[in-house]
Structure formats: C-alpha cells, structure tokens
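S.K.: task: produce atomic coordinates for the following.
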Amino acid sequence: MSVLSARDRHLVGRFSYGVTPALARDVRRAGGGAAWFERQLSPGRVPDRAADRIRRWWPSLDRGPTDLWQRNVKEIEGGWEVMADYQRWVLLRRIHSRRQVHEIMTELWEHHFNVPVNGDAAFTWRADFGNVIRAHAIGRFDQLLRAVVTHPAMLISLDNVSSTKQFPNENLGRELLELHTVGRAAYDEKDVKASARILTGWTVDMWQTFRAEYDQERHSRGRVKVLGFQHRNARADGREVTREYLHYLAHHPATARRVARRIAVKFVRDEPSPELVRQLARVYLRNNTEIRPVLRALVESRAFRKSVGTKVRDPGEDLVATYRALGVQIARPPAGDRGDSYAANQMLWQVAGLGITPFAWPRPDGQPIDNASWASPGRLIASMSMHQSLAGGWWPKDGAHYRRPEAWLPKRSIRFDDLVDDMSRRILHRPATPRLVEACCQATGCRQRERITADHALVRWQMPRLLSTMLDSPAHLTR
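M.R.: Now for the predicted structure:
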C-alpha cells in the first residue's frame, strides 16, 4: 500500500485527527498536501454530508434555549444529558468529517474561549455557542471575538448576566483581557474595571425564557479607558462601544502575539521560537486578523517542517485517531435506554477514562494544548488499555462494526514482516521500521519470516496484540 511523502504526512497528520487511507486518497486527488491544505481552508468547498447527518442522531442539540430549559425543569431531559450528547457529537464529527482542518480549528477556539459543558444554565446555549465558533473558526479573529464574547453562553458562564451599572461583575471583563486577548502582563486593575463597565447591558433572561437581551438600564455610562482604548460611552445603548472595544483588543499587538503563539503551540511545539511568533503576529496584523494567512505562513515555515513528532495527542485526539485508524464503523444508537450501550454513546466514557471529556475543563482558561499535560505514565497506561479494547473489538460492542482479523491480511499467505509493513502503512501511514517489526515479533511471538494465513494463531487469537502494538507506538501517540 502506497503512503504519502513524509512532508505531506507531517502536514496532513498535524492538521487532521489522523491520516487514513481515505484521507490519503483525498490528498492525492487534490494534488498533494499543500493543495489539500489550501482547499481545507475553504471548508464550504469540501462536501461533508455524511458528517452533517450525524447531528440528527441527537435532536436536542438543535432545540432552542427556552425549550431546553423547560425540558430540564420538567425532568424530560436533563441539561447534563444534552451536553453529553454534544460531547459525543463532536467526537463523532471529528472521526467522520472530511473538513479536518476546520474541525481542528473549531476545537482550538472552543478551548480558547472555554465555556464548560458542565456549567449550570449555560447548557441552554452551549451547542449554539459551538455553532458560532465553527462559523468563524477559519475567518477573522476580530469577528470571532465579537461573536463569542457577547454570546449568551459566555455571558452566563462568566456571570455577565448579573452585571449592572451599580455592581459591575468583573469576571468577563477580566477574562477577556487575561485569556481571550492581550494577556495578563498587558493590563492592570483599572483596565479590568473599565472593561467590566463596557460589557454591562449584555445579559440573558435567566430562569425564565433564557432569551438573549441587551438591557440599557444595566449599562454603565461614562468615559472609559482600557489600555490605549478610550470612549465617551455616553449612550444608554452600549453595544457600539462594545464593538469598538473588541475590535481594538483583537487588533492589539499583544493579542496578535497571543494568537500567534497559541497557533504555534498547537501545530509546532510547546515552546515555539520568538522569531516564529513574531512572524505569525505580523501576518495576523497585516491581514486584518484573518486566520487563513497565519496558517499558510505557519505551514510554510522552517519551524513547522522541523517539528515532526513533537506534539502529543491529547485524550480526545487519541480516541478519535484510534477509531479512524481501525476503521470502526459506528451505527446510530436507538433512542432511550436501549441506546446507552451503543458505541456512539459509550465513546464518551472511553475518553473519560483517558483523563478528560470534550469541553469539560472546569476553568475559563480552557483545556491545555501542551505536551506536558498529556504525557504522564498514567495517561499512557490508560491509552494502551483503550487501544487494546478497540483493537480486540471488546468494548464497545453494540453499534460498532470492527474489521475482522483476517481482513487485515492483504493476501492469503504473507510473511509476518511484510504483514507488519502493510498494516503499518494502513494504520500509521508509514513503512514499518525495523524497531516496529521487532516490537511486533516480541508482542506476538511470531518470527519475521513466518508465513501468516487466515488459520494462523496470530489471526485467530493474537491480532489485538499486533494492532495495539502499532497503536501504542510513538507514531500513533503523536500528531
């Protein structure tokens, strides 16, 4: 089986949830990794109907906030249940979507603008919040910032719904500066207070309809100054000053550096060079905060080309990549308790066993994207257990179709080392190294030149060991 070039594999692997034979075919049809990447930057050009249909499996993801709240109050469907379905949906979408760059960037910004799915009341707007981020994920950062900071889910999560001109709540105003834009070193407490005053008025009709509102009676009027931003703020309707303030923050050089560094950490290494960050920040500012040119500059950089094997997959990436590598087919779960045992639902508990479920990070700083947070011995052992379970098709069983052991044989009789090479090309998308062949020999007890057929003990009993050896390798555990 042919594989992508090392350079294309690095690019596609870093900007996807795992190279598969189908993805490799898409890359070749596009004319190579660079052409595939450019097409991915316009996700509307990439048909994705199969992934789109999966959302219908959980109808409540498209219910309005009032309906969701009433169903929660009447104990028809708890908010936590809807959020669990949202987490399952994002995992399945990452497995099946052909818009892999779009999925990666959506996740990156959902962590950056973190609204935990387990937060009280925010569940009424949380799926819509994800939709908004998805719509702006590869667009302009200033538009993304405005859309998410004034979104009802963010207003609820960071308590702006209780902020008034008499008692401004500083949570959102502070995190906007510290986490979302310029960073802690750039501002002082006077800036935080002014930031909070600017954002008064943005609220939600809590505990009744949960409709988004702008309440002019709550808005704190009067001159404001945050960093280099100044405004008379004389009107009762403060939405204009909010828009101008967020535009200023998005275009601030400190924000440019933070956005550039975040992208470099995600796609290059935990400690990107200052030169790379400065270069990406310049591109960001020159292009009116547009993210596409930043990503293009990143993948064309020497630092990116030299970063092969430097990024550890986090738990969600590991689970998704494993399902993709094994080609597990997942069926729609039936409604009600009967569907609880189905793989589409059970995968949420699988990823929980690795350390974190999607968007459940409890603090506003969002789930870490560095290696150190996900490279512990405990995490490795948990991943190895998950790999073995899926390699054997042992759990989950319902609603999952696994490849039969004999289906991994490319022909009726094959030498063991050639089988390892063929499987490595399918699962890891690279030729087997001597080290991998030796590891597979030790794991299965097979000799390199031993002939393997469908009735061989390897195929009958030990295929999970062979598969999990590949899944446990650094080639699978890194992006």
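
S.K.: CA only for contacts and neighbour counts going forward, please
M.R.: Will do.

S.K.: what residues does the helix or strand where residue 27 lies touch?
M.R.: Element membership for residue 27, per DSSP states H and E: helix 21-30. Residues outside helix 21-30 that contact it (CA atoms under 8 Å, 6 or more residues apart in numbering) are 3-4, 33, 35-36, 98, 426, 429.

S.K.: show the subsequent helix or strand relative to it.
M.R.: helix 33-40.

S.K.: could you give the angle of that next one to helix 21-30?
M.R.: 100 degrees (axes from the mean of the first three to the mean of the last three CA atoms, to 10 degrees).

S.K.: one more, please, to line up against the first structure:
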Amino acid sequence: MKGETLTQKLHLLWRAGFGPALEQIPTIDKSSIKDLYRSLTKPQKFQPVNFQKPEQPTEDAYNPMDNAEKRKQTQKLNRSQNLDLNIDFMNQMILSEAQLNEKMAFFWHGHFASRSVNPRFSKQLLNSIRRHALGNFKDLLFAVSQSPSMLNFLNNQQNKKGHPNENFAREVMELFTLGRGNYTETDVREGARAFTGWAYNKQGEFIERKNQHDTGEKTFLGKKGNFSGEDVLHIILEKKETARFITEKIYKFFVNEKVDEARVQELSSIFYQANYAIQKLLDSIFLSDWFYEAQHIGNRIKSPIELMVGMMRIMPMQVAHPENLIDYQRLLGQMLLYPPNVAGWPNGKAWIDSSTLMLRLQMPQIWTGLRPMDYDAPLDDDLDMGTKNKNSNLRQFKNPQIEIDWNQVNDTFKGKKLVDYILQSPNKSVQKVATRFADEGIKMNMINLMSTPEYQLM
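M.R.: Sure thing, here's the model as predicted:
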C-alpha cells in the first residue's frame, strides 16, 4: 500500500489482534502493514490453555456419587477449573505473539457457542478451536461437532434411533454452517436421524453407538442415501451457501457490520475455492487495500473482552486477583466459556447500555486506582452451581490491586503524540481534550483518553 498511515496500522492491530502491545509501539512507525501482518501470523508453538488446579480422577468427575459432600467438592473444583480456563484464555490473548490465531479463536468461540460445567469438556473444545483457528473450516467443524461439550450442550447424547432429538442437527445448520433459509424442516429431521448414535464416553471421547444409529435411507439437502453424521457434514460443506454464511459473519466481525454484498460474494468464492482454508480468507481481507479505507476504521464497538485485553496489552500490569477480571466480564456482559445461548453473544450497539457504558468509561480510572469501584460483583447461581454467598470476595473485587509499570509506559511514549496511538478515530473535541491533559503527563493523558467514548471504538 502507498502512503500507509499510523491509523491504518493500528486498525490492523486492533482487528487482526487485540490492539498494540506496549513493546510494539516503538516499531509501528517503521513497519509496513505487510510486516505487521506477518508478525501477527508468524507460526508459534501451540500453547494449550489449562487448569491451575489438579484434575480429578475420571471416575470422580463423571460417575454419580451418593456422598453429598463429595458432590459439593466436585462442583466447587469444576467451577474453579472453568475459571482457570477463562483466565488462561484471556492471558493468551494478552501475551501471545500469535495475535491473529487468538483473535480468530475468540471469533470461533462465539460462533461455536457452547458451555459446560465439566471443565474437561470446556478445555477440550477450547483447545480444539484454538488449534484449528487458522486452519481448515472443515477440520474445525468436525472437531467441534464431535466434541463432548457440544454434543452435551445440544442434547445429541439423547439422539437415538426411533427417538431422534433434532436440536443438534438444527443448530449445526442454522448457526454453524448454512444459516436460516438454506435448509428445510425435512432436512432437520433427516439430519437428526443421521446424527443418531453420536455420543461420548466417560473419558470424554467421541464415540459412535452403532446400536443407536438409524441406518435407514435419508433425504438430506436434495440427496438420498444411508447417511451418517459425517456424510451430513460433508454434504453441508459442498453447499456454497455454507461458505457464504461463514464469510459474511467473518466480514461483519473483522471489517464492517454493514455488509458489502459484492465484496462478501467475492471473498466467499475465494473461501470456497480454497476448500475452506481460513488463513486464505483472512489474507484476502487483511492484505487488501479496501480493508484500510476510512469507512472501515473506528466503526466497531469493542466487545468487553476486546476492551479489557486491549487495555492490558498497552498498560503492562500485574493483577493481584486475576479472578476478579471475571467479575468485570460478567458486569460488561461477556464471560468467556459462558455464552448466553447457542447463538453466542450479540455485537455492536448491544454491548452498550446505561450501566455498561458507565463502567466502560470508568474502568481506566478504577484499574489505575484513581476512583473506587462502585459496582457490586454480580452473582450467577447457574454458573456458581449453588455455591454463591453474599459477595465473599467483594473487598478484593472493589480493590483489584493492579500494579502498572508506568515507568515503562512513560519511556515508550516519550516524544510521541499519545492520542494518535490510543484512539482510532480522534475527532476535534477529543483532540482538544488530549491537548488539555497533555501537560499532566503521559499517565493522566492515557487514563483520560481511555475514559472517552471514542476509546470504545476500533
């Protein structure tokens, strides 16, 4: 690209990642967009997310127990391990140099929305998504569809010959692949028959229960045959509508919620002809000139996770109680591993209401110790599995004890115009605010810029 601007480079870092890390700031001006993109996509050794707490023996985790106290302990451990996964996933977003892989995993985490009280299931699904995030959509679809977390969440464990459960088949088509309007109720019924017998064992491994599979002929998306679940997924992938549906959703997430139909159709053809190679599709977006046009910059409201992770990348911090970050996720409406339903989280203006906007604007001051936390830590009995009490961690939540290395921040931004690195589309009024606070030093200037409505955009 000719005449690449700092705003365009930051646009790439925010969309293909979670914003610039503090250590990237000194080299952004000298780097081309292609250089930055290569740094975001540089292959890294895969680091799986994991628990801090020890795993239980398989029999304790899955067998019914007649001991009430033992059941309570298991529930507590399961909850604790799921919170560990949440924090570890967030840390990968903050610290990993493979930013595009983690951003794409974040996207797929919302696309293939699932939740499980069983932390082993959660870990297996999340690592499958992260491992296939930039690979082939076909491999990703099969991995997710055969994961115990998804099979359990969508009730396919109860899908048996003679008594089909249509939930799994319906959501696979409606939300994961084809989209509404591209299949019929007959396809749902016949697809459900094909998925009969798909299940998992006590170890959380995918199995096919042959005696529960419907072996009769099925008619699915215009084809007839004795189809299995794998056959159904292959037939779905043969449909160009699947490539179109996935491409449009990726376009809305990475480019613009206002869809350019011709552009999406062009990208969809590339995706389909590349046999669903995810990296190929993303290259076609991020290495194009049109992606960096003004109408695509600063037009997206950051999701709660993007907001929090972005702040933590640009302000290196030590968090004494990282579990409290999950309370912020709850308050802002996006808790990792816990989507509201199988459709995932909403986007855009749905992130903003009177309470969430106020907390968003105050977070830079709260996290830097300039104002108290005036919100109660939310409680969720469904998530806490009956273990909640009256804000036992409220004192820690109100005082998160976050230490920020302001010396490193000051050294990094010395001699630089801070507003150009913090805001994507600074208007004249914000420029005046930045000028007014510039004399107060980099720390106060950064806090004030992050407390503006414009910082909510990327």
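
S.K.: mind checking how far the helix holding residue 27 of the first structure is from the chain centre?
M.R.: 22 Å (CA atoms, centre = their mean, to the nearest Å).

S.K.: so residue 128 of the first structure: helix, strand or coil?
M.R.: Here residue 128 of the first structure is recorded as helix under DSSP: H, G, I helix; E, B strand; the rest coil.

S.K.: tell me, what residue is most central in the second structure?
M.R.: The residue lying closest to the centre of the second structure (CA atoms, centre = their mean) is residue 106, at 2.3 Å.

S.K.: quick one: what's aligned to that one in the first structure?
M.R.: Using TM-score structural alignment as the criterion, residue 106 of the second structure maps onto residue 107 of the first structure.

S.K.: now do that match against residue 137 of the first structure, distance only.
M.R.: 9 Å (CA to CA, to the nearest Å).

S.K.: buried residues, stretch 143-162 of the second structure. List them.
M.R.: 143-154, 156-161 (16 or more other CA atoms under 10 Å).

S.K.: so of the residues you listed, which ones are in helices?
M.R.: Judged by DSSP state H, helices contain the following of these: 143-145, 148-153.

S.K.: between the residues you listed, which sits nearest residue 313 of the second structure?
M.R.: residue 144 (29.6 Å; CA to CA).

S.K.: and the closest one, what's its match in the first structure?
M.R.: Aligned partner of residue 144 of the second structure by TM-score structural alignment: residue 148.

S.K.: so what's the closest residue to its match other than its chain neighbours up against?
M.R.: Excluding the flanking residues, the one nearest residue 148 of the first structure by CA to CA, 6 or more residues apart in numbering is residue 154, at 6.7 Å. Contacts here follow CA under 8 Å, 6+ apart; on that basis residue 154 of the first structure touches 115, 122, 148.

S.K.: which of those does the second structure keep?
M.R.: With both residues aligned by TM-score structural alignment, their matches' CA atoms under 8 Å, the contacts of the contacts of residue 154 of the first structure that the second structure also has are 115, 148.

S.K.: can you put the contacts of residue 154 of the first structure in TSV and add distance to residue 348 of the first structure?
M.R.: As requested, the contacts of residue 154 of the first structure are exported to TSV (distance: CA to CA, whole Å):
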residue	distance to residue 348 of the first structure
115	18
122	20
148	26
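
S.K.: closest one of the contacts of residue 154 of the first structure to residue 463 of the first structure?
M.R.: Nearest member of these to residue 463 of the first structure, counting by CA to CA, is residue 115, at 41.4 Å.

S.K.: which SS state does the closest one fall under?
M.R.: coil.

S.K.: next up, the contacts around the counterpart of residue 313 of the first structure in the second structure.
M.R.: Counting by TM-score structural alignment, residue 313 of the first structure corresponds to residue 302 in the second structure. By CA under 8 Å, 6+ apart, residue 302 of the second structure lies in contact with 348, 456-458.
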